[in-house]
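**Student:** Dropping the sequence and predicted coords here.
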Amino acid sequence: MVDETIGKFRVISIPFDNVKTTSCAFIVKSGSADEPDPLAGVSHYLEHVVFRGTKKYDHFQLKYIVESVGGVLNAFTERRATVFYIKVPEMNFLKSFDVLKSLVFEPTIDEESVEIERKVILEEYKMNRDDPVSYLHDLLFENVWEGPFGRPILGYEDTIRSISKEELVEYHDKMYFPRNMIVVLAGRVNGAFIDVVRKELEKIDKEGEKKDNGFPNFTYPSSAIYEVRNDMEQVHIALAKPVPGMESSDYPAMALLNTALGSGMSSLLFHEIREKEGLVYDIYSQIYALRETGVLVIYSSMSPSNLGRFFEKLKKLLSSIQILEKFDYGKNRLLGKLEMMTESPGSVMGFVVDRLVCGLESYDMDSLMEEIKSLNRLDFEKVAKEVLSGSWAVFGLGPDSARLDFSILEV
């Protein structure tokens, strides 16, 4: 793995032998948390619009050059970054890299493209509102993270309708400059490829400046938040708790705890609440982490008649020592999943990109694995007691009949 400066870019190369594909990502260190309130959703809007065409390629050519050889061209927006990436056969890398570079730096943002994508994004916004899982998570973050970190990444219907072509052009000009980016390559990354990438990146001399947007504090709502949707047969529940961020020395133990708690069919929550009780179809836990802070979320859905028993069982599990019995499962599963990632260039690049997107400078998977291997039961017990006990913010979405049993969860 090589981490170097090429021109004004930070470039990370992860070579793999005996593979025939190459992946590349441009990480723009600007996401929804960087947006002023009137432009909520502009990062995601821009991510869409650049695919409408560039100075060198029209919207069909952009996709066809990559997809016609079986490759992938895509992008996503997070709170602290927007990422554009390709994965292609080795023989097609240089042409696809040119497409990716043109997409990021030379989009032709015209009125027609802006209006077409406005309709597309509004459809995506409506789809998210109709999807109870997506909508519930948006509701959760709006209430536990203050300011722009808590806003939906897509923005709001009124901001999506009001963002103009001029504002998109200005935002692109302000945020898309080399020192605000990281380029990551993985797979068949040979010397000839690096020479071409170096030559192309050194041509881009744009300067800019971006302020650090800090990080959000976790705020507990004064009571449980429940939104009535009488067209639903189930009630969807999410519980949230603040946890250490990725830079914390406790984060590896926290990742182990999350795995033991709600990752896989053998996890504590799945085994005890679905397999033994039959109260739910799906239940899992997940960490949403930034560098400085994070949120542990437990999600499930069930019939309203099961809600009371669900909370009763969940509270008992979170306050018991049963989680300690899952130490070996959590540790071995977490290490195993990381080890399996090392076989795939795309997975390793994804791991590196995810950590950089969260604001970390460090991305070494081997170091993380060593930290996890060194964890003992006392480390696990300490973090479990600190995290699982106390108050959990509770959010729900479903029919009015489920609201009767609804309450803040105290463990």
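**Tutor:** Done, it's in.
**Student:** all contacts plus neighbour counts: C-alpha atoms, from now on.
**Tutor:** Fine.
**Student:** which residues in this protein form strands?
**Tutor:** Ranges of strands within the chain are 2-6, 9-15, 21-28, 72-77, 82-89, 181-187, 225-228, 235-244, 283-289, 293-302, 391-398, 409-410, based on DSSP state E.
**Student:** let's bring in a second one:
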Amino acid sequence: MTPPARAGSTDPGPGAQAPARAVTRTLTSDPLGGTVRRTVLPSGLRVLTEAIPTTRSVSFGIWVAVGSRDETGPLAGVSHFLEHLLFKGTRKRTALDISAEIEAVGGETNAFTTKEYTCYYARVLDEDLPLAIDVMCDLVADSVLDPADVETERGVILEEIAMHDDEPGDEVHDLFAEAVYGSHPLGRLISGTEETVTPMTRRQIHGFYRRRYTAPSIVIAAAGNLDHAAVVKLVRQAVRGTPLDSAPAGPSAHRPGSPVARTRSARTLVEHKDTEQAHLMLGCPGIGRLDDRRFALSVLNNVLGGGMSSRLFQEIRERRGLAYSVYSYASQYADSGLFGVYAGCAPGKADEVLELIRSELATTARQGISAAELARGKGMVKGAYVLGLEDTGSRMSRLAKGELLFGDLLSVDELLAQVDAVTAEQVNTLAAELLSRPMSLAVVGPFDEGSFA
């Protein structure tokens, strides 16, 4: 459920009619951070900032509401391919210019692609923010996608895919997503595969770029020692004359939570590899990020496998010494999610470890958690959240995700209050429902398909 808009809001929300002029409002004034402001430009481009005067740096990010789940099968991996290519040059800058200008002032820049969004970001000294804005807006808005660069990056991406295949601890998570989602885009690799990346043409990539990288689908976020009005002015200057300097439009609505992504019936997938360790993933479909139960799920996840005091860690590693790494996690998308448990162990101990995981999940589903575990789980969630906001990069990400994924920004205090409000009954009800679902199993190791029948 999307949080309600702030009282006194005068600017249009996501998906609303285009404003005739830029509209700015203050979202929060947070005692744990600074003042957050939001401006919607006539093009639908959104700019959010958090002023933190006690820092000497600024993190600046451009977030695009497109990821691997927005690709057709033949174009699987195009979002990630494009992420690479945008750093290769614009009409004003070569690839060397892009990297050299930021590095010359001691800054850093990078990007990443997820299943539902892509982010390009830079971190610089506060005095160098105008440079970072100009460079980052230039590469996102006005890349040329030179055919020679397409071929160069194709080779780089194919090497990246091969490197991923050599990391069984990472591969098993992708295999688990495939077990749950099958051919649905959420079940595919973000990077694409050799079969989809190899034939992809420059024309296809450019078409995807211009269709999906539009002003209404982009959120710009910055946090650090900055002035909001100055940032907005610099952004407008940087995109002037580019495809992001477009006709008036309202901001795109955040990705809807329905219809729910299609999942498959529970199954076992085994990838045979001659590894020294078995990599196991056991889990099921979870809940979407707009589900009111997401705070209860965070508490439940921490109790089960979120730290060294968790049930799974204590039982499998501390008491029995069967695995070095064992944890649970929850991934959440707009309309769906995953809940899973990972363990890495000696191949000969895989059956015993799986039996212990199944037993712990069944016990938790049946008996729930204790009052002490509830308190500890809440403390872990709140501590991780607040400690994760100690730098400008995480603050910048908070602004963008609130706007792009939820359509609103809760203050730190509001989020902590949501966690505090979680009850044992809510957690136990969710555990009984979630952990009783049929479980899919993904395994990478020296096994054949019949080993876990």
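**Tutor:** All right, it came through fine. Predicted model, so just to flag it, every value in this text is computed and none were measured.
**Student:** Once they're superposed, what TM-score comes out?
**Tutor:** TM-score of the superposed chains, computed with TM-score structural alignment, normalised by the length of the first structure, equals 0.92; 403 aligned residues with a Cα RMSD of 2.2 Å.
**Student:** Rebuild the strands of the first structure as CSV, extending it with mean neighbour count and distance to I194 of the first structure.
**Tutor:** Compiled in CSV, the strands of the first structure are given as follows (neighbours: other Cα atoms under 10 Å; distance: least, Cα to Cα, whole Å):
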stretch, mean neighbour count, distance to I194 of the first structure
strand 2-6, 13, 10
strand 9-15, 19, 9
strand 21-28, 25, 12
strand 72-77, 18, 20
strand 82-89, 22, 16
strand 181-187, 24, 9
strand 225-228, 18, 52
strand 235-244, 24, 37
strand 283-289, 20, 32
strand 293-302, 21, 35
strand 391-398, 23, 49
strand 409-410, 15, 54
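**Student:** Please report the number of neighbouring residues for V383 of the first structure.
**Tutor:** 18 (other Cα atoms under 10 Å).
**Student:** any idea how far L324 of the first structure is from it?
**Tutor:** 11 Å (Cα to Cα, to the nearest Å).
**Student:** how far does stretch 229-247 of the first structure stretch from start to finish?
**Tutor:** Stretch 229-247 of the first structure end-to-end distance (Cα to Cα) = 39 Å.
**Student:** what does it contact?
**Tutor:** With contact meaning Cα atoms under 8 Å, 6 or more residues apart in numbering, stretch 229-247 of the first structure is reached by 132-133, 136-137, 140, 218, 250-251, 254, 289-304, 307, 358, 360, 387, 391-400, 402.
**Student:** ok, the nearest residue to G359 of the first structure once chain neighbours are set aside to R79 of the first structure distance?
**Tutor:** Among residues not flanking G359 of the first structure along the chain, R291 sits closest, at 5.3 Å (Cα to Cα, 6 or more residues apart in numbering). Distance, R291 of the first structure to R79 of the first structure, by Cα to Cα: 12 Å.
**Student:** Between these two, point out the one with more neighbours.
**Tutor:** The residue with more neighbours, out of R291 of the first structure and R79, is R79; 23 against 18, by other Cα under 10 Å.
**Student:** Please say which position in the second structure that one maps to.
**Tutor:** Taking TM-score structural alignment, R79 of the first structure has K115 as its aligned residue in the second structure.
**Student:** ditto for V387 of the first structure
**Tutor:** Aligned partner of V387 of the first structure by TM-score structural alignment: L434.
**Student:** returning to that earlier point: what's the closest of the strands of the first structure to H172 of the first structure?
**Tutor:** When those are compared by Cα to Cα, strand 21-28 sits nearest H172 of the first structure, at 10.3 Å.
**Student:** The closest one against the second structure, how far on average?
**Tutor:** Here the mean offset of strand 21-28 of the first structure against the second structure after fitting is 1.1 Å, by mean Cα distance after the TM-score superposition for the first structure.
**Student:** quick one on the thing from earlier: the residue nearest to the match of V387 of the first structure when sequence neighbours are not counted and L269 of the second structure: what is the separation?
**Tutor:** Of all residues not flanking L434 of the second structure in the chain, G286 sits nearest, at 7.1 Å (Cα to Cα, 6+ apart). Distance, G286 of the second structure to L269 of the second structure, using Cα to Cα: 19 Å.
**Student:** do I357 of the second structure as well
**Tutor:** 18 Å.
**Student:** again with F406 of the second structure
**Tutor:** 33 Å.
**Student:** What residue in the second structure is paired with L318 of the first structure?
**Tutor:** In the second structure, L318 of the first structure lands on L361 (TM-score structural alignment).
**Student:** Disregarding flanking residues, what is the spatial nearest neighbour of that match?
**Tutor:** Per Cα to Cα, 6+ apart, closest to L361 of the second structure is L435, 6.0 Å.
**Student:** That neighbour reaches A362, doesn't it?
**Tutor:** Yes. Look at L435 of the second structure against A362 with Cα atoms under 8 Å: they come within range, at 6.7 Å.
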